[in-house]
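Engineer: coords please:
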Amino acid sequence: MAARSFFLSLRRTSSTIIKNNACSKGISHSRFLSSGVLASDVLEEISSSKGKDDLKTRIFRLRLPKRRVINVIKKWVTEGNQTTTFELRQIQKELRKSQRYKHALEISEWMVTHEEFALSDSDYAFRIDLMTKVFGIDAAERYFEGLPLPANTSETCTALLHSYAGAKLTEKAEKFYEK
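Structural biologist: This is a model prediction of the structure:
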């Protein structure tokens, strides 16, 4: 019983801190208290609003895979900001390291749909790897088969072979290697 009262008082204290911090930042606290958001999430949002605002931080603020990175990039560009191929590749690599494959694949989609970004063989290989992780080996195979001939290089072939190896499809890997 004492532990329960301790946690209730702790909850009230954290709600008061959140409310005061949110109000001092000009953020409506009612949205936080009624939505059931954890105190750490609210404090993270408040502290991130203080820091620098660049494309990478905006993308990494997306926590749920359902949220779309493409929307963040579109908003970034419509605000008059520029993005480079190098910057997008770096963000992709960091997303992959943190196992946020869907978000990394969305950046790759953005680069494919916008012709101002010249894709390299490593971009295609990276996309094959991400497609394997997000959609499975069948989707990666279909994507590889649809690549233009100049993109069918050793790098993209190696990426597909790694996908086969990861899925333990040795027969498919051997047939593909023979081709």
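Engineer: alpha carbons only for contacts and neighbour counts from here, please
Structural biologist: Noted.
Engineer: state the helix or strand in which Thr132 lies.
Structural biologist: Assigned by DSSP states H and E, Thr132 belongs to helix 121-135.
Engineer: repeat that for Ile46.
Structural biologist: Per DSSP H and E, Ile46 falls inside helix 39-50.
Engineer: buried residues in that helix, which are they?
Structural biologist: By neighbour count on 16 or more other CA atoms under 10 Å, the buried set for helix 39-50 is 39, 42, 46.
Engineer: run the chain-centre distance for that helix.
Structural biologist: Remark: helix 39-50 is offset 19 Å from the chain centroid, using CA atoms, centre = their mean, to the nearest Å.
Engineer: helices or strands next to the helix or strand following that helix in the packing?
Structural biologist: Sequence order places helix 55-61 as the next helix or strand after helix 39-50, per DSSP H and E. Judged by 3 or more CA pairs under 8 Å, 6 or more residues apart in numbering; DSSP states H and E, the packing partners of helix 55-61 are helix 69-78.
Engineer: now show me the structure for the sequence below, then we'll compare the two:
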Amino acid sequence: MSENNAFWNYALQLYSTPETAELCLLLQNDYQLSVNYLLFALWLAHQGKELPASLDDQHVRQWRTRMLEPLRQLRYQLRHSKQSPQEYECYEQLKNAELAAERVESGLLYDLTEHCPDVVRDAGAAVEVMAIKQLGYLNLCSVAGVEPCLTGDLQTLLRQLNNKATGCGGN
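Structural biologist: The predicted structure is shown next:
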């Protein structure tokens, strides 16, 4: 597994703006979408690769459900009760552990890149258009039916990221 990889660096750069982070968290919290999967789909689009709808790696899914999501749930539970210095310290440690688990997940996703075929795209096709096509990834998140507001939120995110991502897609 490659924890220090081009995808992780790309994701960190995209997620670094407050507007992008806020919108990613909205998609995660309101629609139970994986921010890592979303950013992976976008990174693949910038790499000229396609995220196959059939790409559902058991190892990534198990890592997410057994490690990452329980850490997030614990952190969320502690978030509102950070009254003592010890509780605050515990919250911060859980936040760091969650970030470390997300980094592991990004490495697992990056390792799947070889299974993602190259896409031949029109010279005039914007990366945003290609990235929207990538969002067949929603199937991986078990989202039943794409609601209009979800589509709108995703398109807003893609517009935000399209400008920012042009400078951070390298291998």
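Engineer: how alike are these chains, TM-score-wise?
Structural biologist: Here the TM-score for the pair of chains, by TM-score structural alignment, normalised by the length of the second structure, is 0.23; 72 aligned residues with a CA RMSD of 5.7 Å.
Engineer: so the residue most central in space within the first structure is in which element?
Structural biologist: Note on the first structure: the residue nearest the mean C-alpha position is His103, at 2.7 Å, using CA atoms, centre = their mean. For His103 of the first structure, the host element (DSSP H and E) is helix 101-113.
Engineer: the inter-axis angle of that helix versus helix 69-78?
Structural biologist: Here the directions of helix 101-113 of the first structure and helix 69-78 differ by 50 degrees (axes from the mean of the first three to the mean of the last three CA atoms, to 10 degrees).
Engineer: which other helices and strands contact helix 101-113 of the first structure?
Structural biologist: helix 69-78, helix 85-97, helix 121-135.
Engineer: quick one: contacts of the second one?
Structural biologist: Just to be clear, that refers to helix 85-97 of the first structure. In this structure, residues lying in contact with helix 85-97 of the first structure by CA atoms under 8 Å, 6 or more residues apart in numbering are 56, 101, 103-105, 107-108, 111, 117-118.
Engineer: could you measure the spatially closest residue to Ser14 of the first structure that is not a sequence neighbour against Arg89 of the first structure, distance?
Structural biologist: Excluding its sequence neighbours, the residue lying closest to Ser14 of the first structure (CA to CA, 6 or more residues apart in numbering) is Ala39, at 6.7 Å. Using CA to CA, to the nearest Å, we find Ala39 of the first structure at a distance of 33 Å from Arg89 of the first structure.
Engineer: could you do Ser35 of the first structure as well?
Structural biologist: 35 Å.
Engineer: the more surrounded of these two?
Structural biologist: The neighbour comparison of Ser35 of the first structure against Arg89 (other CA atoms under 10 Å) goes to Arg89, with 17 against 8.
Engineer: how about the next helix or strand along the chain from the helix holding Thr132 of the first structure: buried residues?
Structural biologist: Next in sequence after helix 121-135 of the first structure, counting helices and strands by DSSP H and E, comes helix 137-145. Of the residues in helix 137-145 of the first structure, 137, 140-141, 144 count as buried by neighbour count, 16+ other CA under 10 Å.
Engineer: can you check which helix is longest in the second structure?
Structural biologist: The longest helix of the second structure (DSSP state H) is helix 85-110.
Engineer: can you list the buried residues in that helix?
Structural biologist: Residues 88, 90-92, 94-95, 97-98, 101-110 are the ones in helix 85-110 of the second structure that count as buried (16+ other CA under 10 Å).
Engineer: by contact count, what packs against that helix?
Structural biologist: The contact analysis (3+ CA pairs under 8 Å, 6+ apart) places helix 85-110 of the second structure against helix 6-15, helix 35-47, helix 58-63, helix 69-79.
Engineer: can you check what angle separates it from helix 6-15?
Structural biologist: Put simply, helix 85-110 of the second structure runs at 130 degrees to helix 6-15, going by the same axes, to 10 degrees.
Engineer: which is the next helix or strand following helix 85-110 of the second structure?
Structural biologist: Using DSSP H and E, the helix or strand that follows helix 85-110 of the second structure in sequence is helix 127-134.
Engineer: just checking, what packs against that next one?
Structural biologist: Under the contact criterion of 3+ CA pairs under 8 Å, 6+ apart, helix 127-134 of the second structure touches helix 35-47, helix 148-165.
Engineer: could these go into CSV alongside distance to Thr20 of the second structure and mean neighbour count?
Structural biologist: What follows is those, written out as CSV (distance: least, CA to CA, whole Å; neighbours: other CA atoms under 10 Å):
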stretch, distance to Thr20 of the second structure, mean neighbour count
helix 35-47, 11, 23
helix 148-165, 7, 15
